Each structure stands twice: as C-alpha cells, then as structure tokens.
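*Asks:* Output the structure for:
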Amino acid sequence: MPSSLTLEFAGTIRADRSGPIDTLADADGLTRWAREHAAALGTGPGFTASEDLWRQTVRLRQAVRALLAEAVAPEPPSRADAAGLPGFAPSLALVNATALAAPTAPQLSWDGTPVLVTVPALETDESVRLRARLATAAVEFLAGPDLALLRTCQAPRCVLYFVKEHPRQEWCSTACGNRARAARHYQEHKK
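*Replies:* Just a heads-up that it's a prediction; the model follows:
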C-alpha cells in the first residue's frame, strides 16, 4: 500500500490530451480524492477539506514529488512541475516533520484471527492524520525496496512516476507505451 498511495498522491498531477490536470486544484478536489482513498488515509465518509488543509496537503505533495525527482536522478524528473519543485532539504524536512505529526502504533485486532492494524498513537484531528498518513507512506516507499524500481514515464505528455514491474517495462501504462511507439514511428517516417 505505501507505494501505491505515494504514487497515487504524486499522480494527482497528471496530463491528458488537453494538458496538465491537478486533481487537488482546490479544497473540493482534495475532499473528493481523500474520500476515494478513505481506507488508506483513515478519513471518515463525511471528510471535508478546509482551505488550510488543502494548502498544506498541496505543499506536502510538492515535497513528495521533489523527493521522487531526487530518487530517479540522474534520470529526468517528471516534466509536470520539475522547474517549480521545492529544494531537496526543505522537502525532506517537511515530509519527516509531517510524518511525526500524528504518530501511529501497531495494534492487534482479534476477531477469530489475529490481525495487525495501525492506529493513531495520539488523539489528533482528521486533517493531521491525513497528512501524516501521506507523509508516512512516502517515507515507507522511499526507504523501501520499490525505490530501486521507481521510474519517470517518458511517454509524450505523460508526467507520472511508476514502479517498474518487469525488466522490459519502459512506461507507466500500455496507453503510454502505445503513445511513445506512435510518436517514435511518426518521427522515423516524417523525413
């Protein structure tokens, strides 16, 4: 879950034929996205993002994207916002501080079979837990085994990061692979 939550969070900036799309363009966008990811974020069904939470979450997303850009170096970062990303050191500090804001603890749930669950160690509000969960997922991803497989999709117009799942994978999706092959074919036959 950490890698998919982190990549989905970073992927709230993406592109389509009409250009860049920011899923978190406003507080309503964050509300919709958080409700779609409620199980991973620990938010309730009535979660509503405030303007302040939205601004803080977008700032966290940019910090996570800066760390992903550093992680894929010397390969190029995502073209979506590479020029506007914050610096590495402030990004690392923000992600770490945000993860500490709502510490969690492992607990045992036992309904016939023991199951490990992670719960907030301290009573915090939902907005702090949401940002802490996103930051914790990024920390777990960036310190985990999938980091070595992190790539930037180089297909035309794509701005996503992805985890390479097999040795020959070059793009984040089949659609991006088709777009890249079509662009290459066009360039080869344009002459």
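
*Asks:* from here on, contacts and neighbour counts on C-alpha atoms
*Replies:* Will do.

*Asks:* So which residues of the protein form strands?
*Replies:* With DSSP state E as the criterion, the chain has strands at 13-16, 19-22, 104-110, 114-120, 150-152, 161-163.

*Asks:* what packs against the second one?
*Replies:* Secondary structure elements in contact with strand 19-22, counted by 3 or more CA pairs under 8 Å, 6 or more residues apart in numbering; DSSP states H and E, are strand 13-16.

*Asks:* Also this sequence, please, to line up against the first:
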Amino acid sequence: MPWIGESRALDLANTVIVGANRGEDLDFFADPSLTARWRQRVTDGRLARMPLDQLVELRSVVQEALDAADRSEPWSPQLRSRINSLAANAPLVLEMDESGTLRQVGREGPVEAEVARETLQLTAAPDSFTVRRCPAPSCGMFFVPRRRNQGWCTVRCGSRARSTRRHHRGRHAEG
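*Replies:* Now for the predicted structure:
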C-alpha cells in the first residue's frame, strides 16, 4: 500500500484495485484481512475506526467525484450537494500570523467532513494538476500527477503498462 498517506480522500478511494484479480476488481473492504491491513496503515485513526458501512458509503462518494475529475466531467447535482453538505462540517477559517500574512486554516470536524473537504480541494484546485486514474493493467489507482505529462501513478505501473503494450504488439505482429 505505497499510496497511503498522500491524502485521506485518496487513501479511501484507492481501496479498489481495478482488474487485479484475473480481471476482477480487488475491493479491500470486501476482504476482512485487507480491510484490517488498510485500517492499520491508514494515517488517520479516526478514518481507520469508521464502521465499514460508512467507509464504503463515503468511498463511493469520493470515487464518484474523483472519477468525474479524471474524465473532466462536471459533478451531478446530487454529488455536489452530498459533498458540499459533508464538507460544511469541516470549516475553513482565516487566520493572520505574526507577520501579518492571512491564510486559510482547516478546522477539525468529523472525519467524513474532512475527507469531503479534501475531495473538493483535490478536484477543484485551479493551481494543481487534475486528479487522474492510473491506466496501468491491474491498477486503476487515483493519483495527483507531479508533472503535467505523468501518465501513471508510479514508475512501476508505467513499466508494467509499457511491457504489456509491447507484449500485445508482438502478439499481433506474429498473427
């Protein structure tokens, strides 16, 4: 689980590995041992202690928002309303530091509200790259690219995708 720790929203959304099990998705929350491993490694203990049904529900909202961002599609009114209402419980306030610089500070709220706020920040921040879904075989993880042309979540996924492409090109050339 090398992806854990970048963002609670990504920690939650990336609990499904697309096509990992003979083409079937691997859902960490459908397997008690994987759920337990995720709960041990996730950095926010409040998120780790959430009941499974609430985790699954929150994950579906976060994944829907991140999927829309990856496809550059607008959110449905229902999704926008759901995330906005969740995020309303994790306020941002303005503070001035000793040098007179004004900054926004996130105040702690319920963990689902904070995850919703992070989802809003990941998907709507104009000064960052857009959230993407890794297209590598057996991955599908969401990630925030560190450079504009980054196509995969990790170097390992990039290598696997290129290797798979070469393998498929070779098979088609032989046929």
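
*Asks:* follow-up on the earlier one: can you convert the strands of structure 1 into a markdown table and add a column each for mean neighbour count?
*Replies:* A markdown table is the format used below for the strands of structure 1 (neighbours: other CA atoms under 10 Å):
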| stretch | mean neighbour count |
| --- | --- |
| strand 13-16 | 17 |
| strand 19-22 | 13 |
| strand 104-110 | 12 |
| strand 114-120 | 12 |
| strand 150-152 | 23 |
| strand 161-163 | 22 |
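
*Asks:* Tell me which of the ones you listed sits nearest to Leu60 of structure 1.
*Replies:* Nearest of the strands of structure 1 to Leu60 of structure 1, taken as CA to CA: strand 13-16 at 13.0 Å.

*Asks:* so how much does the closest one differ from structure 2 once superposed?
*Replies:* Compared with structure 2 after fitting, strand 13-16 of structure 1 deviates on average by 3.7 Å (mean CA distance after the TM-score superposition for structure 1).

*Asks:* could you list every residue that touches Ala116 of structure 2?
*Replies:* By CA atoms under 8 Å, 6 or more residues apart in numbering, the contact set of Ala116 of structure 2 is Ala9, Val62, Ile83, Asn84, Leu86, Ala87.

*Asks:* Of these, keep whichever come out buried.
*Replies:* Listed as buried from the contacts of Ala116 of structure 2 are Ala9, Val62, Ile83, Leu86, Ala87; burial here means 16 or more other CA atoms under 10 Å.

*Asks:* which residue ranges form the helices in structure 1?
*Replies:* 2-10, 27-36, 38-41, 51-72, 88-100, 126-142, 174-189 (DSSP state H).

*Asks:* among those helices, which is the most enclosed?
*Replies:* Among those, helix 126-142 has the highest mean neighbour count (mean count of other CA atoms under 10 Å), at a mean of 22.

*Asks:* which one in structure 1 is aligned with Thr134 of structure 2?
*Replies:* Just to correct that, residue 134 of structure 2 is Cys rather than Thr. Residue pairing (TM-score structural alignment): Cys134 of structure 2 is matched to Cys153 of structure 1.

*Asks:* Trp171 is in contact with its match, correct?
*Replies:* Yes - in this structure Cys153 of structure 1 lies within contact range of Trp171 using CA atoms under 8 Å: 5.0 Å.

*Asks:* intersection of neighbour lists for the two?
*Replies:* With CA under 8 Å, 6+ apart applied, the overlap between the contact sets of Cys153 of structure 1 and Trp171 consists of Phe162.

*Asks:* neighbour count winner among these two?
*Replies:* Neighbour totals were compared for Cys153 of structure 1 and Trp171, and Cys153 leads with 26 against 23 (other CA atoms under 10 Å).

*Asks:* Let me see the contact set for that one.
*Replies:* By CA under 8 Å, 6+ apart, the contact set of Cys153 of structure 1 is Ser78, Val159, Leu160, Tyr161, Phe162, Glu170, Trp171, Cys172, Cys176.

*Asks:* who's in contact with the equivalent of the last one over in structure 2?
*Replies:* Using TM-score structural alignment, the partner of Cys176 of structure 1 in structure 2 is Cys157. Under the criterion of CA under 8 Å, 6+ apart, the contact list for Cys157 of structure 2 reads Cys134, Ala136, Pro137, Cys139.
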